[in-house]
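> The sequence and its predicted three-dimensional model are supplied below.
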Amino acid sequence: VPKTYKGPHITFPITKNQLEHAMDALQKNQTLHAKYVVSLLQKVRQQLATLPNVNVISLMNHQRLVICGDVHGSMHNLLHVLEKNGLPCRGLLYLFNGDFVDRGESGVEVLLLLCLFLLYEPNCVFLNRGNHEDFIINIKYGFQKEVQRKYKNHADIILDLVNDVFAWLPLASVVNNKIFVCHAGISRKITYEKLMNIERNKFQTLLKLPDGSWSSTLIQQWEMLCDLLWSDPMPGPGLQHNKKRGFGVMYGSDVTKSFLDENNWNVLIRSHECIPNGFAYEHDDKTVTVFSVSNYYSPFSNKGAFIIVWPDSQIKPYQFIVINNKLQKHFSFRKQVNSIETAAIRDLKIKILKKQDILKKRFQCLETNIGKTQLTGNMHLNIERTIKQGLPWANLAPLLVDVTNAGLISYEKMFVDCSHVSKVDQKADLASVEEGRLYENEDVLEEIFRDMDLDGSGSISQQEFQEACSRLCTLPEKQEDMKEKIDLFIKLLDRNHDGHINFNEFLEAYRIVSSNSSAKIIL
């Protein structure tokens, strides 16, 4: 890499600082050096090759999963989804359901960002293959030309690696053993067992039709992949050839029901087609389509959406529109903080501090064998016996206290760190109560937020907030008095100064109000 290169640098394993700089550069359409692109794609190919054909995702009590549909090279829409939910972390998982590139102008940047996320948080980011992860489709719909334009002399080697990466992408995902997620759809040829046995890396394209050199097994696998990546649901029962696309099938509600019942699954989530409202329920709500590019054909032609899956396997779609394909504010890694997760970790530290006498006695019993520095396994076991939260302490340990390369933790230092939280915030107990109120009322707050969000954009405008307040106060003389206070309140809520109130800002407003009263939402 020449010294004149001013962009981000990448080494492996990727550090948080490197991810931060790379993310900032990619959203500014700065070109990552070809050497780093090649290294990144090689590492991702290596990582993907270790994965099964079907991702298995199990959500813990403190986690949620965001399912993102087609992105099609739209960095603005991808960043909007990230801005609304937060960056991938232990508490926030992402599943990107194919069609990352083509049609949009930032396919390279979208792909590289997803690759960075996958390597930085491999247990929190999952990718499914779509029908546009195919080199012949990329020739037709623009991604190949985009790579050639941006990387000129290095385009051939980059495209070869991209083709390998696409071929190694998992084909589907199962969430909580209840939700099946694939890019397009299903058919009667597809079974879970057969899906797991497909030699997926042999299919860099599905547009190459079988010939005499193909074995019967390879032909069957090709047919299943075509159905998985090209099919669409249709009203009514049955199966028929998908004439609109030329590949895959149109499958009816009976096919969906049979497939789900056979595997004891509740719902099929797919993407693959632009939906005016961003998402759609079909087949007695057993098939859900999610499409994550707003303004796909033209400004305001459609909304985008993403789906959140909760630990109990409940799903909730959320709509949005990226106005003029621009974010109101540059999305910075440094400023992205998941406030709820931060508050939860603080709450756990306070609980540990309250039980420190009991924990110390437990740890001291082991000192004669292990010493003051406890192995993480012993720490996890003792904390769970004492705190009794049923949490994945092995995953939470790095967030609670420093863990050495040998996997060791000083319990004395842990208590000092927990005590520091209490000293910094002298109202820690009150804060814990506030967060408890927040968790208790989050579903109701979400319903109120969606009622106020009249255009379904995922954020509340000043006008929408004022209209909601007017509905609550019907006296004209009071409305006029309130207007000035409402304007001031909106400015206080709008933490990122983008002119809108997102859900995290809305939750923070409730936390502030509830901390000064016995506020509780009553339906």
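Nice, I can see it. Residues are numbered from 1 along each chain as shown.
> all contacts plus neighbour counts: C-alpha atoms, from now on.
Fine.
> what's near enough to touch residue 345?
With contact set as CA atoms under 8 Å, 6 or more residues apart in numbering, residue 345 has these partners: 399-400.
> which secondary structure element contains it?
helix 339-354 (DSSP states H and E).
> Moving C-terminal from that helix, which element do we reach first?
Counting by DSSP H and E, what follows helix 339-354 is helix 356-370.
> Can you give the distance of that next one from its chain's centre?
Chain-centre distance of helix 356-370: 39 Å, with CA atoms, centre = their mean, to the nearest Å.
> any residues touching the helix or strand following that helix, and which ones?
Proceeding N to C from helix 356-370, the next assigned helix or strand is strand 373-375, under DSSP H and E. Residues from elsewhere that reach strand 373-375 (CA under 8 Å, 6+ apart): 363, 407-411.
> here comes the other one, which I'd like you to weigh against the first:
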Amino acid sequence: DLHGQLDDLFLIFYKNGLPSPSKSYVFNGDFVDRGKQSLEILIVLFTFLLIYPKEVHLNRGNHEDHMVNLRYGFAKEVMQKYKAHGKKILKMIQNVFCWLPLATLIDQKVLIIHGGISDTTDLDMLEKIQRNKPQPAQAPSMANRLEFSRWVRQTVQEQIERCRRLVDISESESEELTYSSMVSLTDLDGPCRAHQEEWKQILDILWSDPMPQEGCRVNTVRGGGCYFGPDVTRKILEKYNLQFLIRSHECKHEGYEFCHNRKVLTIFSASNYYEIGSNRGAYVKLGPDLVPHIVQYQANKTAHTLTMTQRISRVEESAFRALREKLFAHTSALISAFKAYDKDDTGRITLSNWATAVESVLHLGLPWRMLRPQLVRSTADGMLEYKSWLDDLAMEQRSPEHIQSSLLEVIYRNRSNLETIFRIIDRDHSGLISFEEFHQTWKLFSSHMNIDLTDDGINDLVRSIDFNKDGNIDFNEFLEAFRLVKQSQ
């Protein structure tokens, strides 16, 4: 859940990098409502979806719904920001919401859904639901959410006031009331019942919550979906040969929570959801092994005072940082490419040749001439001293000590492998390696490699890696440890 909190989205991109062909993202619903910048979040996510349709995936949440938006702020936000065309834009966005997938399946092993499941959840039926197929003249046979919702609204318009009298929907109430719960209070039959099963499938996926008790019971608090127990999770996993479920929908103090014997993971990405300091946000990273690696964060007070331009520049800086890292990882190849233009070995080439050489090495198809001011300091004569530029690039990626740059290059090229090792040692997937986790892994490692390492030796090693002395090892400290060990050798 991002819930209109643009700072959290920018912070995720800043920490983890922008979507790209090598970095896929799944956003698990509830992009809008409550926060003040829901529209900006949609524009950013839809843009990335258009640029990288195979790498960016947007699941639908329970707040991607017109009736919920009317109550929780998104409809009002659109009308305020686009006074002349607000209604038209809002209608267009609602149509897009109806097209959003209800679930994402990773490697046929990890199911990502916004809310949860029930004892009747049928993934095959969900896949076949025609989410948007207008049939305005055939309301009784509608099989899609959009047209069905329109029909329901027309049918029960005169009963809404009666529903409001039956249900307390004051703004002070912390729990949510959906339009579906209003419908459940009316005596609908005929066309409504004809699509009851598909309707229930969608409600369960978007609105359900896990509970510690066995079984499945109606979620009376939310007014839609159910509470599902560990046995329900186990049956779904076995039926579809899945490893675990990832869902959102509930604010968690730490930004995430495992339940049902670690087979259900809740991820909530909106930090400071209730107020500043109320909760951390989190996202989960999955590598080829599908082991969840949790990254926590909290947008600080400073972020709330930044202008939009300043916030965007932070995201841009994240992209340029990743670009500089990629340039550094290809230092050797770049030197060879530059020398092809520097026949006299002056150490200088034209900025135009620099752009051509960089593209010949990285093959990214980027407008290097336009990006050059952000990557290379301007020169009066239009020439670049490429050796000093590469030295400056190396300084960004390492500590000031003189370390053999070819070795560093190898480390950065193998960064993903080191991250996999980090996740293996980080047994509780907190994003930090505790001293105890390090100790257990290193004892196993030293035994396997027949290395005689005492407990005191392991303790000295782990303390030397914990540079900031906070009692844990983060990934940057882990990378730095590899460099320092190699340097000492």
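Perfect, I can see it now. Given the structure is predicted, the values throughout are model-derived calculations rather than measurements.
> circling back to that earlier point, for the contacts of strand 373-375 of the first structure, work out which two are farthest apart.
363 and 407 (16.2 Å; CA to CA).
> Of these two, which one has the most company?
With neighbours defined as other CA atoms under 10 Å, residue 363 of the first structure and residue 407 compare such that residue 363 has more, 22 against 13.
> OK, contacts around the more buried one?
So residue 363 of the first structure contacts 372, 374, 379, 382, 411 (CA under 8 Å, 6+ apart).
> how many degrees apart are the helix holding residue 345 of the first structure and helix 356-370 in direction?
80 degrees (axes from the mean of the first three to the mean of the last three CA atoms, to 10 degrees).
> Helix, strand or coil: sort out residue 26 of the second structure for me.
Taken by DSSP: H, G, I helix; E, B strand; the rest coil, the conformation at residue 26 of the second structure corresponds to strand.
> That one: neighbour count?
15.
> any idea what it aligns with in the first structure?
Under the alignment (TM-score structural alignment), residue 26 of the second structure pairs with residue 95 in the first structure.
> I'd say that match and residue 67 touch.
Yes - between residue 95 of the first structure and residue 67 a contact is recorded at 4.8 Å, counting by CA atoms under 8 Å.
> any idea which residue sits dead centre in the first structure?
Residue closest to the average C-alpha location in the first structure (CA atoms, centre = their mean): residue 94, at 2.5 Å.
> Quick check, that residue in contact with residue 68.
Yes - the criterion here is CA under 8 Å, and residue 94 of the first structure meets it with residue 68 at 7.5 Å.
> And residue 85 of the first structure, what's its match in the second structure?
In the second structure, residue 85 of the first structure lands on residue 16 (TM-score structural alignment).
> how many neighbours does its match have?
So residue 16 of the second structure, with other CA under 10 Å, has 16 neighbours.
> Next: the one 5 residues further on.
Neighbours of residue 21 of the second structure under the rule other CA under 10 Å: 11.
> Spatially nearest residue to it, not counting backbone neighbours?
Nearest non-adjacent residue to residue 21 of the second structure, counting by CA to CA, 6 or more residues apart in numbering: residue 55, 6.2 Å away.
> neighbours around the one you found, how many?
16.
> The first structure: which residue goes with that one?
Per TM-score structural alignment, residue 55 of the second structure is aligned with residue 124.
> Pretty sure residue 87 is one of the things its match touches, is it not?
No - between residue 124 of the first structure and residue 87 there is no contact under CA under 8 Å: 10.0 Å.
> what sits against residue 248 of the first structure?
Applying CA under 8 Å, 6+ apart, the residues contacting residue 248 of the first structure are 223, 226-232, 241-242.
> Give me the buried subset of those.
223, 226-232, 242 (16 or more other CA atoms under 10 Å).
> tell me which of these is nearest to residue 196 of the first structure?
residue 228 (12.8 Å).
> Could you pull out the helices in the stretch 251-400 of the first structure for me?
Applying DSSP state H, counting those that start in this stretch to the stretch 251-400 of the first structure gives helices spanning 253-263, 339-354, 356-370, 376-387, 393-400.
> Then the stretch 1-150 of the second structure?
6-16, 38-51, 66-72, 74-81, 86-99, 123-128, 145-155.
> how about those helices in TSV, adding distance to residue 409 of the second structure?
Output for the helices of the stretch 1-150 of the second structure, formatted as TSV (distance: least, CA to CA, whole Å):
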stretch	distance to residue 409 of the second structure
helix 6-16	20
helix 38-51	30
helix 66-72	49
helix 74-81	47
helix 86-99	44
helix 123-128	45
helix 145-155	52
